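> I would like to see how this sequence folds:
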Amino acid sequence: MAGSNFVDYVKIFCRSGKGGAGSAHLRREKFVAMGGPDGGDGGRGGHVIVTGNRNTWTLLHLKYKRHIFAGHGGSGGKQGSSGADGEDRYIEVPLGTVAKDAETGEILFEITEHDQQEILVKGGRGGLGNMHFKSSTNQTPRYAQPGEDAVERAAILELKVLADVGLVGFPNAGKSTLLSVVSAAKPEIADYPFTTLIPNLGIVSYRENHSFCMADIPGIIEGASEGKGIGLRFLRHIERNSILLFLVPADAEDIRKEYEILLNELRQYNPELLDKSRLLAVSKSDMLDDELIEEIKQDLPDIPSIFISSVAQQGITELKDMIWKELMNANK
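This next block holds a predicted model:
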């Protein structure tokens, strides 16, 4: 997926359809005296509906089409005929999309399943025809209800990537390299900060035909929760991960300190993220000997940890085992 094609935040303006007016028609036939009211109801205005599509991965299609209007309902007719309902407008979004009211920030709904449908803006009801107002004291009502007005709403659609495992680490921690080794994903990899500018997803094959989804989240820096770097933009994607896999390179000055900084950024952004299962992988460990590994282990945080090297293929199988075990515990 090209970086320019990944859009995870878009503001749209929607308007539902106006309800059709009811008819005040009176029956007129040559051999029927005093036929009475026979006006039909107006049709419902069209809804604006958001629907989930598992084959969609971005909100790009909404980037240049941000005004979405549903059709108006038709007016009622004679002989009790109802007006046609207005045409509904459907917005297809990836799974993991959250819809918010742009003015209040209120979360309206989340799309998490394929073909799930939620009404973003409800169409106006059609007006009742004069048939409904006939009574013993008013046998010839010459009035009917107008249709309800259209409803307008500015909404924000925000995509939060759905994945079993989210990779958390500073730029150049080796997240993209790990994803390229354990899955068929082909993220851009280079030796400079912020190579990864979009979340990359990869399906990791496991034993006995099992698999799980791993997401490479663009690098977080200290102060990301305050808007520094690009981490703030992508911190929301971590909210949908079942497990957080922290990656700290073996050549870091202080592995525990880097882990604490990353953890603090998550805490500042959303304290609930700390409730997720956490694992630690010390990457680029092929440069360490056994004695140094044992020495580093003494100062690691109190979470399951492992030493790996994506390039040398060291510890990758053991890492998969650790992740799978944690996933099974998380889903109990």
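
> drop to CA atoms for contacts and neighbour counts, all remaining ones
Noted.

> using the three-state scheme, assign the closest residue to residue 231 other than its chain neighbours.
Once flanking residues are discounted, residue 231 sits nearest to residue 220: 4.4 Å by Cα to Cα, 6 or more residues apart in numbering. When classified by DSSP: H, G, I helix; E, B strand; the rest coil, residue 220 comes out as coil.

> to compare with the earlier structure, here is another sequence to fold:
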Amino acid sequence: MFVDQIKVHARAGKGGDGSVHFHRGKYRPKGGPDGGDGGRGGDVILKVDPSTDSLRNFFFNAKLHAKDGQGGMGEQRTGKSGEHGIFRVPPGLVISRIIEGFDPETGEPTEEFEPVADLTEVGLEYVLCKGGRGGKGNQHFKSPTNQTPMEATAGEDGEEGRFHFELRSIADAGLVGFPNAGKSTLLTKLSHAKPKVANYPFTTLQPHVGVVEFTDTRRATVADIPGLIEGAHANVGLGHDFLRHIMRCRVLLFVVDTAGSEARDPINDIETLRTEIKLYSSELAKRPWCILANKMDLPESEENLARLKERFKRIKIFPISANEGDGMEKLMGYLDKTIAQDIE
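This is a model prediction of the structure:
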């Protein structure tokens, strides 16, 4: 099960209470105050882990809690700090705090999302909620006029809140197209990814990211986005769930069935896809893009390729056959020149 957005409740640990205690020894039956401080509450920490690619774990347990700090003890002993709650999350996680309210007209409860963080750096540890500070023991309240203070402070509550997690795939390039355009097959040819491939719509129901290696030190990541349909910008066919995963892509690769084997017109497909992208995000529509004229091994592809070149004269078009592996060299060269990055 692939989960790319979810609401969670996070609560850091409460600080331990300070201690009221007085020293009692063999030769000091009425010693002074020696109550220790409470330990600090544990933090709720999110660790960006590239081996995690879904929010599925939070679907089964949406409570992110850390341990409370231990109370202070006699002989000025500070309580043990609470254990941190460390939760692994995938790169590309967008976090928003959920602000609850009420609609003044209807009285219905409302929720607003306040952006908090965008976690893209692998290995980063982000403190979502800080643990509360421990309380002070009575040793801190001794004074010339108060030799036996009975005062100590309680530990502070840890930070707490409801949050919305939204996963946006991280990739240099995104494969965009209608169902059965051949995106998944193309990704297997370009990289080591192994998405499910079959000849029926919506084979891909979750994003797949493949690594394309050009040399030992140069590579790029390419995401196979589930097939879009007309109206995706308005969330038809889970459009928003799919479109969010190309928001980080630097280059958009529009994959089209050039042969029209699904009784579709490749020019109309490109125009429709471009419109959906623009309506969803004007920022995304400004990214560099090109056309991958797929299925060139099938009849009628040459005629439709000529039509594509006439209609999109200023756009790079790469004739390819993902099934046969034709045209991969020129496409790889383009990706290498455009988006390849050195491996650190």
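
> what would you report as the TM-score here?
Overlay of the two chains. TM-score (TM-score structural alignment, normalised by the length of structure 1): 0.89; 325 aligned residues with a Cα RMSD of 2.3 Å.

> one step back: please say which position in structure 2 the residue nearest to residue 231 of structure 1 maps to.
Here residue 220 of structure 1 is matched to residue 228 in structure 2, going by TM-score structural alignment.

> what is the neighbour count of that match?
23 (other Cα atoms under 10 Å).

> that one touches residue 177, doesn't it?
Yes. Contact criterion Cα atoms under 8 Å: residue 228 of structure 2 and residue 177 qualify, at 6.1 Å.

> mind listing the helices for structure 1?
Secondary structure of structure 1 (DSSP state H): helices at 175-182, 231-238, 255-269, 290-297, 316-330.

> CSV for these, including mean neighbour count and distance to residue 72 of structure 1?
Formatted as CSV, the helices of structure 1 follow (neighbours: other Cα atoms under 10 Å; distance: least, Cα to Cα, whole Å):
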stretch, mean neighbour count, distance to residue 72 of structure 1
helix 175-182, 22, 49
helix 231-238, 21, 37
helix 255-269, 17, 43
helix 290-297, 11, 67
helix 316-330, 15, 48
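
> wait, which of those helices is closest to residue 114 of structure 1?
Closest to residue 114 of structure 1 of the helices of structure 1, according to Cα to Cα: helix 231-238, at 18.9 Å.

> which parts of the stretch 51-200 of structure 2 are strands?
Ranges of strands in the stretch 51-200 of structure 2, per DSSP state E, counting those that start in this stretch, are 63-65, 85-89, 93-102, 109-119, 125-129, 160-167, 173-176.

> which one of these lies closest to residue 188 of structure 2?
Closest among these, using Cα to Cα: strand 173-176, at 12.2 Å.

> tell me, the closest one lands on which residues of structure 1?
Using TM-score structural alignment, the partner range for strand 173-176 of structure 2 is residues 165-168.

> likewise for stretch 119-130 of structure 2?
Structural correspondence for stretch 119-130 of structure 2: residues 111-122 of structure 1, per TM-score structural alignment.

> residues contacting that stretch, please?
Residues outside stretch 111-122 of structure 1 that contact it (Cα atoms under 8 Å, 6 or more residues apart in numbering): 14-16, 45-54, 93-98, 108-109, 151-153.

> just the strands of the stretch 51-200 of structure 2: most buried one?
strand 173-176 (a mean of 27; mean count of other Cα atoms under 10 Å).

> what is it packed up against?
The contact analysis (3 or more Cα pairs under 8 Å, 6 or more residues apart in numbering; DSSP states H and E) places strand 173-176 of structure 2 against strand 218-224, strand 251-257.

> tabulate the ones you listed (TSV), appending distance to residue 296 of structure 2 and mean neighbour count.
Written out in TSV, the entries for those read as follows (distance: least, Cα to Cα, whole Å; neighbours: other Cα atoms under 10 Å):
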stretch	distance to residue 296 of structure 2	mean neighbour count
strand 218-224	20	23
strand 251-257	8	25
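
> any chance of TSV for these, columns distance to residue 292 of structure 2?
Below are these laid out as TSV (distance: least, Cα to Cα, whole Å):
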stretch	distance to residue 292 of structure 2
strand 218-224	13
strand 251-257	5
